[in-house]
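Peer 1: Here is the input, now give the coordinates:
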Amino acid sequence: MRLWKRATGALKDRNSIWIASLSRRSAYRNPELEAVIIKATSHDESYLDYKNSQRVFQWVRTSPIYLTPLLWMLSMRMRKTRSWVVALKGLMLMHGVFHCKIPAVQMIGRLPFDLSNFTDAHSKRGKTWGYNAFIRIYFVFLDQKSGFLSAEMKVKRGRVREMEEEPLMEELIRLQKFQSLLDMLLQIKPHADNMVVTLILEAMECVIVEIFEVYSRFCSGIAQALLRIYENGGEVEAAMALKVLHKARVQSEELCRHFEFCRDIGVLNASEIPRFELVQEEDIIDLEGIIDGISNRKKSLDGKEMAEEEGNKAIVVKENGGIVNVEQERESKRVLRTIITEKWEVFDEDLNSNWEGNDSSDDRSISTTTSSTALVPFVVVPASSNQVIPDLISF
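Peer 2: Alright, predicted model coming up:
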């Protein structure tokens, strides 16, 4: 039965390649590219065709004009297939396309196909329910990521034209979206005992790489957001940042458990579990102090308990007899708050931004190795680095 299934799948792939060769070249059709896509998403579940996958990525990097026929062919294949093998290979291929670092890829928007209700039709549901669930959540993540990248690119281009700085609230909202992406990534894992197979492990390799990608972007964002809050943030911004930090503490524990699970099932990228430290308690206390400080100040103003206007500087006598100006006291506290944020690992937005089309990486924080047999370039975070992991995305 298994041999017959493989023979049938190979025959389907051969017929699809023959039909593609007969198509006329146009803005939406490219027979050579279609043949490569079919080979990269074959029915053979025993291996992943890295050679033809890399050829697809080379086409995309050559010129943006090849992106349209690629999406057209991949969408047609995903809509027609009822094989979990073809569907999973198609999603992995799409995942690799996102890492080609081409602006045109980031402007795709939502994916042009839908696998959120995918069901394999070649085996009994009792044997394939785990694969169906895996493909569905994998698709949901890629669809959400694609929409997120598109929205980010549009906002960034508009802000560059207007030469405006990103509002603090928008920066915090983006951090919450990163956390939502992390939640979805943690759900992409095998749930059945019969799923520890080659293709699933290969897909999990891509997922681990993506976790590091989202993780580094979040760390960079939260460090910058905390600095801005300590400088001139208000009560609303501090309260929102506090919510983000509380969720980050929960996610750090979930990430540790997820990496342990991946290591146990044989995912190579998770062989060395990085240290995901909990959120620093000082950061949380400091944000709570900002919120309480603003609230107390408002109460004092309402009760007319303020001594005088800002022009009359208040003097505080210390217990040791020293005299300190109130404004100096505030400035010293502000500096202390800024020092606390240095416990977050800062990733340069321009240097470490695979999401925005930059090939460079910050050597101080991460190292990147790209294998010729990898669909997604692997980002390695040293186990000794002190980094902290912090709704579905709505547009």
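
Peer 1: When you work out contacts or count neighbours from here on, use the C-alpha atoms and nothing else.
Peer 2: Fine.

Peer 1: Counting neighbours, what do you get for Ile285?
Peer 2: By the measure other C-alpha atoms under 10 Å, the count of residues near Ile285 is 12.

Peer 1: now Thr68
Peer 2: 18.

Peer 1: dump the residue contacts of Glu237.
Peer 2: 168-169, 172, 229 (C-alpha atoms under 8 Å, 6 or more residues apart in numbering).

Peer 1: Can you get me a residue count around Lys124?
Peer 2: Residues near Lys124, counting by other C-alpha under 10 Å: 9.

Peer 1: one more to line up against the first:
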Amino acid sequence: MWTLKGASNAFKDARSLLIANFTPRSSSRNPEIEAAVIKATNHDNSRVDYRSAQLIFAWIRVSGHYIRPVMSALTTRMDKTRTWTVALKGLMLLHGVFTCKVPAVHKIGHLPFDLSNFKDRRPNMQKQEAFIRAYYTYLSKKAAFLAKHSDDKKEGSLRRGHKERLKQWSMMQHLAYLENLQGLLNMLLEIKPQGEKMINALVLEAMNCIVLEIYDVYSRVCNGIAAVLVRIYSIGKTEARMAVSILQKASSQAEVLSQYIDYCRDLGVAKAVQSPRIVRIRDDDIQELEQIIENVVS
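Peer 2: Prediction:
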């Protein structure tokens, strides 16, 4: 049903698109990209403009030089908005940018906009605001993580080429990397819609992105632990203490993660419904590994 509020939001998007059309082209400004960003972050909370988002990702994959105008357009959009729908679509768009496997993505580093204190213009939107802040906090941390590890790894997963690179790391580098991954996982688990009134098509799509990210990060943790265990007999005392801490944390995170996925299934998040159960590290296995590490370093 068309409402006065819907008409007002549509007018805002149309006005922004009109302004974008008159944007002078430069290394940091591109009218076509700005228009695509506006369309991808429109005020409509009933749908996601996948076509505009995919167009942006395609530009970035063609050339990393498009990162700059994309981030410039997104920053302009995020700095101006006080509507949680627009903010959430902007964060989902940024999340998608991080999945583009080009070196320029790793150079983003510090995000050029700040939603850590996001406030919606409407009252009584605390739950939506908290959701935006938690999602922003994670993506901000991920940007820093990608920049920190840009010399050691490429965005993707622990596949053949990446496993070979991991073998060249020192044990301390490898363990520090795993600790950072576990920190990211903790932040992901803080992104949680509170209450059924928040749930709509947009939130469910955002949660699909979060669930996929959770499985990706957790699989990296598990694969990383496996790579550590392969090298367990060359470990030192300091590294041994870190390894045990990481194992224990992985076990506790698996429990929290299982509860989180169950919660998402209850909400109707498609990717959670389709996902397999989380495999936990058994306490007996951890104790056995602790004993092996203790024997190795003693």
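
Peer 1: Could you see which of the contacts of Glu237 of the first structure carry over to the second structure?
Peer 2: Among the contacts of Glu237 of the first structure, the ones still in contact in the second structure (both residues aligned by TM-score structural alignment, their matches' C-alpha atoms under 8 Å) are 168-169, 172.

Peer 1: Need the counterpart of Phe141 of the first structure in the second structure.
Peer 2: Counting by TM-score structural alignment, Phe141 of the first structure corresponds to Tyr138 in the second structure.

Peer 1: still on that earlier bit, select from the kept ones among the contacts of Glu237 of the first structure the one having the most neighbours.
Peer 2: Leu172 (20 neighbours).

Peer 1: Let's verify that residue: helix, strand, or coil?
Peer 2: Here Leu172 of the first structure is recorded as helix under DSSP: H, G, I helix; E, B strand; the rest coil.

Peer 1: same check, this time on Arg29 of the second structure
Peer 2: For Arg29 of the second structure, the assignment made with three-state DSSP gives coil.

Peer 1: dump the residue contacts of it.
Peer 2: Neighbour list for Arg29 of the second structure: 23, 69, 72-73 [criterion: C-alpha under 8 Å, 6+ apart].

Peer 1: cool, and Ile261 of the second structure?
Peer 2: Taking C-alpha under 8 Å, 6+ apart, one finds 211, 272 in contact with Ile261 of the second structure.

Peer 1: Translate it into the numbering of the first structure.
Peer 2: Matched to the first structure by TM-score structural alignment, Ile261 of the second structure sits across from Phe259.

Peer 1: Can you name the residues that contact the residue lying closest to Cys262 of the first structure once chain neighbours are set aside?
Peer 2: Nearest-residue entry for Cys262 of the first structure: Ala270, 6.0 Å, with adjacent residues in sequence omitted and distances by C-alpha to C-alpha, 6 or more residues apart in numbering. Shown in contact with Ala270 of the first structure (C-alpha under 8 Å, 6+ apart): 208, 259-260, 262-263.

Peer 1: So which of the residues you listed wins on neighbours?
Peer 2: Top of the contacts of Ala270 of the first structure by neighbour count (other C-alpha under 10 Å): Ile208, with 24 neighbours.

Peer 1: That one maps to what in the second structure?
Peer 2: For Ile208 of the first structure, the residue aligned by TM-score structural alignment is Val211.

Peer 1: same thing with Lys51 of the first structure?
Peer 2: Using TM-score structural alignment, the equivalent of Lys51 of the first structure in the second structure is Arg51.

Peer 1: Its match sits in which helix or strand?
Peer 2: helix 50-62 (DSSP states H and E).

Peer 1: how distant is that helix from the center of its chain?
Peer 2: Centroid separation between helix 50-62 of the second structure and its chain, computed with C-alpha atoms, centre = their mean, to the nearest Å, is 18 Å.

Peer 1: Show me what the following helix or strand past that helix is packed against.
Peer 2: Per DSSP H and E, helix 50-62 of the second structure leads on to helix 67-80 as the next helix or strand towards the C-terminus. If you count contacts as 3 or more C-alpha pairs under 8 Å, 6 or more residues apart in numbering; DSSP states H and E, helix 67-80 of the second structure packs onto helix 31-40, helix 84-98.

Peer 1: Just put these in TSV and tack on mean neighbour count and distance to Glu239 of the second structure.
Peer 2: Shown next, in TSV, are these (neighbours: other C-alpha atoms under 10 Å; distance: least, C-alpha to C-alpha, whole Å):
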stretch	mean neighbour count	distance to Glu239 of the second structure
helix 31-40	23	45
helix 84-98	22	31
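
Peer 1: Out of the ones you listed, the one nearest Lys197 of the second structure is which?
Peer 2: Lys197 of the second structure lies closest to helix 84-98 among these, at 14.2 Å (C-alpha to C-alpha).

Peer 1: Mean deviation, the closest one versus the first structure?
Peer 2: After superposition onto the first structure, the average distance of helix 84-98 of the second structure to its aligned residues comes to 0.5 Å, using mean C-alpha distance after the TM-score superposition for the first structure.

Peer 1: Likewise for stretch 213-223 of the second structure?
Peer 2: Looks like 1.0 Å for stretch 213-223 of the second structure (mean C-alpha distance after the TM-score superposition for the first structure).

Peer 1: thinking again about what came up before, let's see if you can find the most crowded of the contacts of Arg29 of the second structure.
Peer 2: Highest neighbour count within those, by other C-alpha under 10 Å: Ala73, with 22 neighbours.

Peer 1: nearest residue to that one other than its sequence neighbours?
Peer 2: Spatial nearest neighbour of Ala73 of the second structure, excluding adjacent residues (C-alpha to C-alpha, 6+ apart): Glu34 at 5.3 Å.

Peer 1: one step back: okay, now the match of Phe141 of the first structure: neighbour count?
Peer 2: 21.

Peer 1: Let me know the secondary structure of it.
Peer 2: What three-state DSSP gives for Tyr138 of the second structure is helix.

Peer 1: circling back: can you tell which of the helices and strands packed on helix 67-80 of the second structure is closest to Asn117 of the second structure?
Peer 2: Using C-alpha to C-alpha, these put helix 84-98 closest to Asn117 of the second structure, at 11.9 Å.
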